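Engineer: Kindly generate the corresponding structure for this input.
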Amino acid sequence: MDFYSTIFEVIDMRSFSNLWYWIALAVLWSTASHFVLGVPFDLALKARRQGGQRMADLEDLVRINCARLLSIAEVSGLMLTAFAGAAITILGFTGFVYDMEFSQALFLMAFPMIFVGLLNIRLARRIAADRPRGEHLVSLLRRQRFYVQLIGMMSIFAAAMWGMYQNIVIGPLGG
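Structural biologist: From the prediction side, this is the model:
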């Protein structure tokens, strides 16, 4: 057995019948919902409960991450948008027109993350403009996390439905 056969046996390109795809999808959405604007959500909860220095640390961390996100969006936003649009288009086209399951799987992971990115930029702009503090800041982060979790649930549901359809139509072994 050669090297490439071994690799493709371990990393099965039949994504929807592969456990690694579902683990990666779960990790993607778990991470996306835990880090709101790059800030671990448990820090926001601790800051709300304990206040004081923890709240000041949270406010500083959110301010730094918002400035960083807005700087990236301002400096590289056009190029990132063009690249993301091209990548999503290629994945969608090769996945759903040419029926490549690996592209379909990547598309179902990447496409919803565009909406998460847009929500993050929108919230970062709002925080930079309004400069919320304390409980109001925590409530904004909580609402953002809810929207990310909602997008994640819809994404996982869509991937599961499409994956089941693919496995029923094509079969689990690609035959």
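Engineer: okay, CA-based contacts and neighbour counts for the rest of this
Structural biologist: Noted.
Engineer: Pull out the buried positions in stretch 110-129.
Structural biologist: Buried residues in stretch 110-129, counted by 16 or more other C-alpha atoms under 10 Å: 110, 111, 112, 113, 116, 119, 120, 121, 123, 124, 125, 127.
Engineer: OK, contacts around residue 70?
Structural biologist: Taking C-alpha atoms under 8 Å, 6 or more residues apart in numbering, we find residue 70 in contact with 121, 124, 125.
Engineer: if you set the cut-off to 10 Å instead, what comes out?
Structural biologist: Going by C-alpha atoms under 10 Å, 6 or more residues apart in numbering, residue 70 touches 64, 76, 77, 120, 121, 122, 124, 125, 128.
Engineer: Same question for residue 141.
Structural biologist: 35, 36, 37, 39, 41, 44, 45, 62, 123, 135, 147.
Engineer: ok, so of these, who is nearest residue 161?
Structural biologist: Lowest distance from residue 161 to the contacts of residue 141 (C-alpha to C-alpha) belongs to residue 147, with 21.1 Å.
Engineer: Next, the buried residues of the host helix or strand of that closest one.
Structural biologist: In the assignment (DSSP states H and E), residue 147 maps to helix 134-170. Residues of helix 134-170 classed as buried by neighbour count (16+ other C-alpha under 10 Å): 134, 137-142, 144-145, 147-149, 151-152, 155-156, 159, 162-164, 166-167.
Engineer: this one as well, want them side by side:
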Amino acid sequence: MEVFDTIARLIDLRSFSNLWYWIALAAVWSSASHWVLGVPWDMVIRARRKGGDAGQDLAAMTALSARRLNRIRRDAGFSMSITIPFMLSFLIITGFIYGSETAQAFALLLVPMMAVFGLSLRLAHKLDAEPTLAHDPAIAIKALSRHRVNVQAIGVVAIIVSALWGMYQNLLASMLV
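Structural biologist: Now for the predicted structure:
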């Protein structure tokens, strides 16, 4: 039993003082801003610079991703509309009312990601409702660029809130020790 106590003292297992949480947070938001609506951002840049076939490829990929997200919404929408709020409510209540730091960390990671998912579903619905929108490279570039700015804004706010809350939790833990 002493071995586990020693390991637990050497490795701080609290979420906000753990380097892996911050690496995961950075990786999640980096990935979210790179894969805009399921389309890689370098594809948007290439279509903006070169046009032609690159623009047509982007328009096709955007239309495909919009249809895919709408199919997911259609097929699993009801179960997602029950499961996701339940999961997020569980994390928020467990984390911020009952004080579980791990649940707080997951809530600060997943709640903003669900906002991004909602924005992605809304854009996919808009693009899929009018097929001419998704098949025009200029409109696809504009829509994906605007969506990326929104994702990045949510990400910046989420990272700042997570950092502030993490610092608060670490200061609180250092005062208790």
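Engineer: thinking again about what came up before, filter the buried residues of stretch 110-129 of structure 1 down to just the ones in helices.
Structural biologist: 110, 111, 112, 113, 116, 119, 120, 121, 123, 124, 125, 127 (DSSP state H).
Engineer: ok, for the fifth one, nearest residue in space, not its chain neighbours?
Structural biologist: Distances taken as C-alpha to C-alpha, 6 or more residues apart in numbering put residue 148 closest to residue 116 of structure 1, at 6.2 Å, once the chain neighbours are dropped.
Engineer: got the contact list for the alignment partner in structure 2 of that neighbour?
Structural biologist: Matched across to structure 2, residue 148 of structure 1 falls on residue 151, judged by TM-score structural alignment. Residue 151 of structure 2 is in contact with 29, 32-34, 36, 112-113, 115-117, 119-120, 145, counting by C-alpha under 10 Å, 6+ apart.
Engineer: out of these, what pair is the most spread apart?
Structural biologist: Taking C-alpha to C-alpha as the measure, the contacts of residue 151 of structure 2 span a maximum distance of 19.0 Å, between 112 and 145.
Engineer: Distance check, residue 145 of structure 2 against residue 98 of structure 2.
Structural biologist: If you measure residue 145 of structure 2 against residue 98 of structure 2 using C-alpha to C-alpha, to the nearest Å, the figure is 40 Å.
Engineer: re earlier: export the contacts of residue 151 of structure 2 as CSV, with columns for distance to residue 1 of structure 2.
Structural biologist: Converted to CSV, the contacts of residue 151 of structure 2 look like this (distance: C-alpha to C-alpha, whole Å):
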residue, distance to residue 1 of structure 2
29, 39
32, 42
33, 45
34, 45
36, 48
112, 39
113, 39
115, 43
116, 44
117, 44
119, 49
120, 49
145, 55
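Engineer: gap between the residue nearest in space to the middle of structure 2 and residue 134 of structure 2?
Structural biologist: Relative to the mean C-alpha position of structure 2, the nearest C-alpha, by C-alpha atoms, centre = their mean, is the one of residue 113, at 3.2 Å. From residue 113 of structure 2 across to residue 134 of structure 2, the span is 24 Å (C-alpha to C-alpha).
Engineer: again, but for residue 100 of structure 2
Structural biologist: 44 Å.
Engineer: quick one: which of these two has more around it?
Structural biologist: When neighbours are counted by other C-alpha atoms under 10 Å, residue 100 of structure 2 and residue 134 differ, and residue 134 comes out ahead with 27 against 16.
Engineer: What about residue 78 of structure 2, how many residues nearby?
Structural biologist: Counted with other C-alpha under 10 Å, the neighbours of residue 78 of structure 2 add up to 10.
Engineer: Aligned against structure 1, show me the partner of it.
Structural biologist: In structure 1, the residue paired with residue 78 of structure 2 is residue 78, using TM-score structural alignment.
Engineer: give me the element that match is part of.
Structural biologist: helix 52-92.
Engineer: Between helix 134-170 and that helix, find me the angle.
Structural biologist: Helix 52-92 of structure 1 runs at 30 degrees relative to helix 134-170, counting by axes from the mean of the first three to the mean of the last three C-alpha atoms, to 10 degrees.
Engineer: Would you mind getting the average deviation of helix 52-92 of structure 1 from structure 2?
Structural biologist: For helix 52-92 of structure 1, the mean distance to aligned residues of structure 2 following superposition is 0.8 Å (mean C-alpha distance after the TM-score superposition for structure 1).
Engineer: before we move on, what about stretch 109-123 of structure 1?
Structural biologist: Using mean C-alpha distance after the TM-score superposition for structure 1, the mean distance for stretch 109-123 of structure 1 is 0.5 Å.
Engineer: who touches the aligned residue in structure 1 for residue 141 of structure 2 in this structure?
Structural biologist: In structure 1, the residue paired with residue 141 of structure 2 according to TM-score structural alignment is residue 138. Residue 138 of structure 1 is in contact with 41, 43, 44, 45, 47, 48, 55, 58, 59, 132, 144, counting by C-alpha under 10 Å, 6+ apart.
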